[in-house]
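Chemist: okay, sequence plus prediction incoming.
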Amino acid sequence: MEIASNLLLCLILFLFAALSRLLWRRQSRKVKNLQPPGPPGWPILGNFFDLGTLPHQTLSKFKPKYGPVLGLKLGSVNTVVIQSAMAASQLFKNHDHDFCDRKCPIVLTAHNYCQGTLAFDRYGQSWRMLRRICSMGLLANRQTYETAGLRRKCIDDMIRYIEKDAATAQERGEEGKVNLGHFLFLMSFNLVGNLVLSRDLLSSGSKEGKEFFDAMSEVMVWAGKPNLADFLPGDQEEHGAGHESSHKNFEGKEGPSTISNQNVTIIILEMFFAGSETTSSTIEWAMAELLRNPKSMTKAKEELDRVIGVERKVEESDMDNLPYLQAVIKETLRLHPALPLLLPRNAMEETEYLGYFIPKETQIFVNAWAIGRDLESWEDPLEFKPERFLGSKIHYKGQNFELIPFGSGRRICVGMSLAHKVVHLGLASMLHSLDWELGSNICHETIDMNERIGITARKLIPLEAIPKKRVMYP
């Protein structure tokens, strides 16, 4: 009797184990087959044409129907778009390493640019070495503090160039409007030139300055446009080869001990691209928003007058005492992140994310533009209201996922600390030194705020305004 009872118990346990294993397999298959929802695509091309001319805006419109995690097929490339603070939090907190890889777009592979780029290099020893070089050397906190004088000089030069250009225009009988984007770019570009080459590279009236500004704008536009070549199967093999080589150093030797002259050139080039384009664009957007919102402009100027007065220049050391100015910049970055989709990441391995199966080599976009305008995170998200940040602990340093213009995690922008200083001092100096008018035939309600998209999102129509001398320094 006891033997029979034991046999029955063993049979029950066996059946229970078999049933559990069967259910586990079914559940595993169910999870593994569960892809993020998204719109149906075309044969071969997939959802390529669903991106539109402004992909960050187009993709955000899919969120009400498909939710905060959007699945797309771009050619042969699986793609996931993250469009809420909650989804971004799960990615950066729990899957940062899984999704910290990147691929260099085909348009940037000329002259072996893809071999050693900090922005687009695949994750590995070589990239980590590059990151350390930039974060501990060129862009370390100590280094940025020591170069405060260079920032002051380049911003002073910009104010002087603006005043000179406006005066020249008035002498010709014109209103005296200046193109703010042009002068902001020259300031940012010369600042990087002083940081890495110890000299100015462009002057306000130089032919080369305008040509380089136009050329860089074109590069940023073409590099940011969806390119079908990046999504065809044959190109993925080439990217795979790049992944293997990224675990060698830049002279082809094993280990991350040395870098080549070619790689130094790429690092410097990226500093010019990233440092000049993003900071100048952010200040231009901030000025556009302030000119559209005269009450906010008045509050910012009143704060500057109260803290700084009219007998000295605004300095970086004043920034902690300018909470409204800080709020203006946070609000600008919320509405106008320089990289609306950040830079795309790549899944290093098969990953389960928020219940979805993400295959290896899946491309990951984080729609910082959509997250910054999400009703779930922000009240009146389309309104420019710097006051929302007064008394708030929300910052853009990568820990508050409703505001991530610089990204987060391992791939957060290495130049964030420098950009923070340049944007604050640049905007404060423009507001403190000069009054700004829009001129005839335009008012604050009619300022065009449309975007021109590339890797970065600049104003489609550059901002023009008339500067008037505001304070006189001793």
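Modeler: Received it, and whenever you're ready, just let me know what you need.

Chemist: C-alpha from now on. contacts and neighbour counts both.
Modeler: Fine.

Chemist: the residue most central in space within the chain in helix, strand or coil?
Modeler: Central residue of the chain (C-alpha atoms, centre = their mean): Leu339, 3.3 Å from the mean position. At Leu339 the chain is in coil, as set by DSSP: H, G, I helix; E, B strand; the rest coil.

Chemist: any idea how far Trp369 is from it?
Modeler: 8 Å (C-alpha to C-alpha, to the nearest Å).

Chemist: what's the answer for Trp127, then?
Modeler: Counting by C-alpha to C-alpha, the gap from Trp127 to Trp369 is 27 Å.

Chemist: compare those two (neighbour count), which wins?
Modeler: A direct count of neighbours by other C-alpha atoms under 10 Å for Trp127 and Trp369 places Trp369 higher, at 26 against 23.

Chemist: enumerate every residue touching the more buried one.
Modeler: His56, Gln57, Arg334, Leu335, His336, Pro337, Pro340, Leu341 (C-alpha atoms under 8 Å, 6 or more residues apart in numbering).

Chemist: burial count for the fifth one?
Modeler: Read it as His336. Counted with other C-alpha under 10 Å, His336 comes out at 24.

Chemist: ranges for the strands of the stretch 351-474 of the chain?
Modeler: 351-353, 356-358, 363-366, 434-437, 451-453, 457-459, 464-469 (DSSP state E, counting those that start in this stretch).

Chemist: CSV for the ones you listed, including mean neighbour count and distance to Val192?
Modeler: Written out in CSV, the entries for these read as follows (neighbours: other C-alpha atoms under 10 Å; distance: least, C-alpha to C-alpha, whole Å):
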stretch, mean neighbour count, distance to Val192
strand 351-353, 17, 39
strand 356-358, 21, 39
strand 363-366, 24, 28
strand 434-437, 17, 24
strand 451-453, 18, 23
strand 457-459, 25, 20
strand 464-469, 19, 24
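
Chemist: and those: which comes nearest Val221?
Modeler: strand 451-453 (6.3 Å; C-alpha to C-alpha).

Chemist: the closest one - contacts with which helices or strands?
Modeler: helix 207-224, strand 457-459 (3 or more C-alpha pairs under 8 Å, 6 or more residues apart in numbering; DSSP states H and E).

Chemist: putting a second one here so we can go through both:
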Amino acid sequence: MAWLPIANHWRILRKISKEQIFSVPRLEASQGLRQEKLQKLFDYVHECIVNHQLVDVGEAAFITSLNLLSATLFSVDCAQFNSDSSQELKETIRAMTKVVASFNLVDYFPVLKSIDPQRVMHKSNIYYGQIYSILDNIINQRLRLRAESSEHMEKNDFLEALLDYSQSNPSEFPRDRIKHLLLDLFVGGTDTTTATVEWVMTELIRNPEIMAKARNELWDVVGRNNKVKESDISRLPYLQSVIKETYRYHPTGPLLIPHKAEVDVEINGYIVPKNSQICVNIWAIGRDSNIWSNPDSFDPERFLKREIDIKGQDFDLIPFGSGKRMCPGFPLATRTVPLMVATMIHNFDWKPEKGMKPEEVDIIENFGVALQKAVPLKAIPIKI
């Protein structure tokens, strides 16, 4: 979906995504599924405390975000904590995004396409094939279930809606398009959410006083013994400020998705020729001292003093893009990221690995389609 021009096929995909998964009624109906996955995250962290184990925060965030998404899309869990297969799936998705972001000579010298000198296409075919195999199995199982029982109770998930739409519009939306759309949502949603949560937790561990403020807000608004619900998010301005500051300081899509100029256009005296590919460097915008005071400091307080949203209207902060090509998963991301962070800090404190001071937790970035931590965050959870 991200690479398609604005035409009929793109409009169909956007419409289906908006109506069948990211609409408010759909998201409200699937709240229970997300609460189950968050409870599993809580239980996993608690188990690590009992067993005196470090938590690989990125790994825990990946498994939770993957299951949050897969439960919504297919009503199944695709990963388990402490599972080798989950680690392999994470590495496959990370490898896919790395290949997409890699420099490829073929883009500049198409005559080399058949040779594939850097083996970029070869690698991408392997990684995409692995994910397509998983999706094929899920689709086949659902089709068998639909065919074998006339009393089949339809699942209230995205896959069921896609199969119904495909059945009614076979030429417009064949099976391959179902698979491609699921791949977009499956990979794109998991990788970016995981990276964001890992960056939030990195900064909270580096700044214990900020973590304490966010936790105290949770205790004041939600209570110490109550579970955080999606309806609570709007009443947690400090937690939202922490996440906004993370979007500014560590944007998971540092260059957004490339755009293309459909006609010659003039912007601030510059002519952008038709068919030019446009990259928006939101990483640089977030570090611009003309826009932000002390841009190299992690300071959530700035968003308590300044009205700014992330819905694509305030161009100083557009982590999900803006306009027609804005990320379709925005409504789900703004629910899942705060809930995952809240689950991890509501009843737990976090310390760096033994022998490390909070300020020594690194923030080295690994640039790609998603901005990942170069060194995975591993930390000590403490029950409070």
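Modeler: Received the coordinates, thanks. Just so it is clear, the structure is predicted and the values come from calculations on it, not from any experiment.

Chemist: same list, the strands of the stretch 351-474 of structure 1, but as CSV with distance to Val328 of structure 1 please.
Modeler: Below are the strands of the stretch 351-474 of structure 1 laid out as CSV (distance: least, C-alpha to C-alpha, whole Å):
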stretch, distance to Val328 of structure 1
strand 351-353, 35
strand 356-358, 38
strand 363-366, 23
strand 434-437, 17
strand 451-453, 20
strand 457-459, 18
strand 464-469, 19
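
Chemist: Asp320 of structure 1: which of those strands is closest?
Modeler: Comparing those by C-alpha to C-alpha, strand 434-437 comes nearest, at 21.6 Å.

Chemist: where does the closest one end up in structure 2?
Modeler: Alignment note (TM-score structural alignment): strand 434-437 of structure 1 is matched to residues 348-351 of structure 2.

Chemist: any residues touching the matching stretch, and which ones?
Modeler: Outside stretch 348-351 of structure 2, the residues that touch it by C-alpha under 8 Å, 6+ apart are Ile205, Pro358, Ala379, Ile380, Pro381, Ile382, Lys383, Ile384.

Chemist: just send the residues you listed back as a markdown table, with distance to Asp288 of structure 2 too.
Modeler: Putting those into a markdown table (distance: C-alpha to C-alpha, whole Å) gives the following:
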| residue | distance to Asp288 of structure 2 |
| --- | --- |
| Ile205 | 25 |
| Pro358 | 26 |
| Ala379 | 31 |
| Ile380 | 34 |
| Pro381 | 35 |
| Ile382 | 37 |
| Lys383 | 39 |
| Ile384 | 38 |
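
Chemist: quick one: the strands in the stretch 201-350 of structure 1, in order.
Modeler: 345-346.

Chemist: Ile278 of structure 2 versus Ser133 of structure 2, what's the distance?
Modeler: Relative to Ile278 of structure 2, and taking C-alpha to C-alpha, Ser133 of structure 2 is found at 33 Å.

Chemist: and which of the contacts of stretch 348-351 of structure 2 is nearest to Lys324 of structure 2?
Modeler: Nearest to Lys324 of structure 2 among the contacts of stretch 348-351 of structure 2, with distances taken as C-alpha to C-alpha, is Ile205, at 36.5 Å.

Chemist: how about the closest one, what's its partner in structure 1?
Modeler: So Ile205 of structure 2 corresponds to Leu291, using TM-score structural alignment.

Chemist: quick one, what contacts its match?
Modeler: Met297, Leu438, His444.

Chemist: from those, which would you call buried?
Modeler: In these, burial by neighbour count holds for Met297, Leu438, counting by 16 or more other C-alpha atoms under 10 Å.

Chemist: now, which of the contacts of Leu291 of structure 1 sits nearest Phe384 of structure 1?
Modeler: Among these, and counting by C-alpha to C-alpha, the member closest to Phe384 of structure 1 is Met297, at 11.5 Å.

Chemist: and the closest residue in space to the closest one that isn't next to it in sequence, how far from Ala274 of structure 1?
Modeler: Take Met297 of structure 1 and drop its neighbours on the chain: the residue closest to it by C-alpha to C-alpha, 6 or more residues apart in numbering is Leu290, 5.0 Å away. Note on Leu290 of structure 1: its distance to Ala274 of structure 1, by C-alpha to C-alpha, is 24 Å.

Chemist: would you mind finding the longest helix in structure 2?
Modeler: Identified as the longest helix of structure 2 according to DSSP state H is helix 175-206.

Chemist: how about the helices in structure 2?
Modeler: 8-20, 24-29, 31-50, 57-74, 84-101, 105-108, 120-148, 158-168, 175-206, 208-221, 237-249, 282-286, 302-305, 330-345.

Chemist: how about TSV for those helices, with distance to Pro319 of structure 2 added?
Modeler: Shown next, in TSV, are the helices of structure 2 (distance: least, C-alpha to C-alpha, whole Å):
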stretch	distance to Pro319 of structure 2
helix 8-20	19
helix 24-29	21
helix 31-50	23
helix 57-74	18
helix 84-101	18
helix 105-108	27
helix 120-148	26
helix 158-168	25
helix 175-206	11
helix 208-221	22
helix 237-249	6
helix 282-286	7
helix 302-305	15
helix 330-345	10
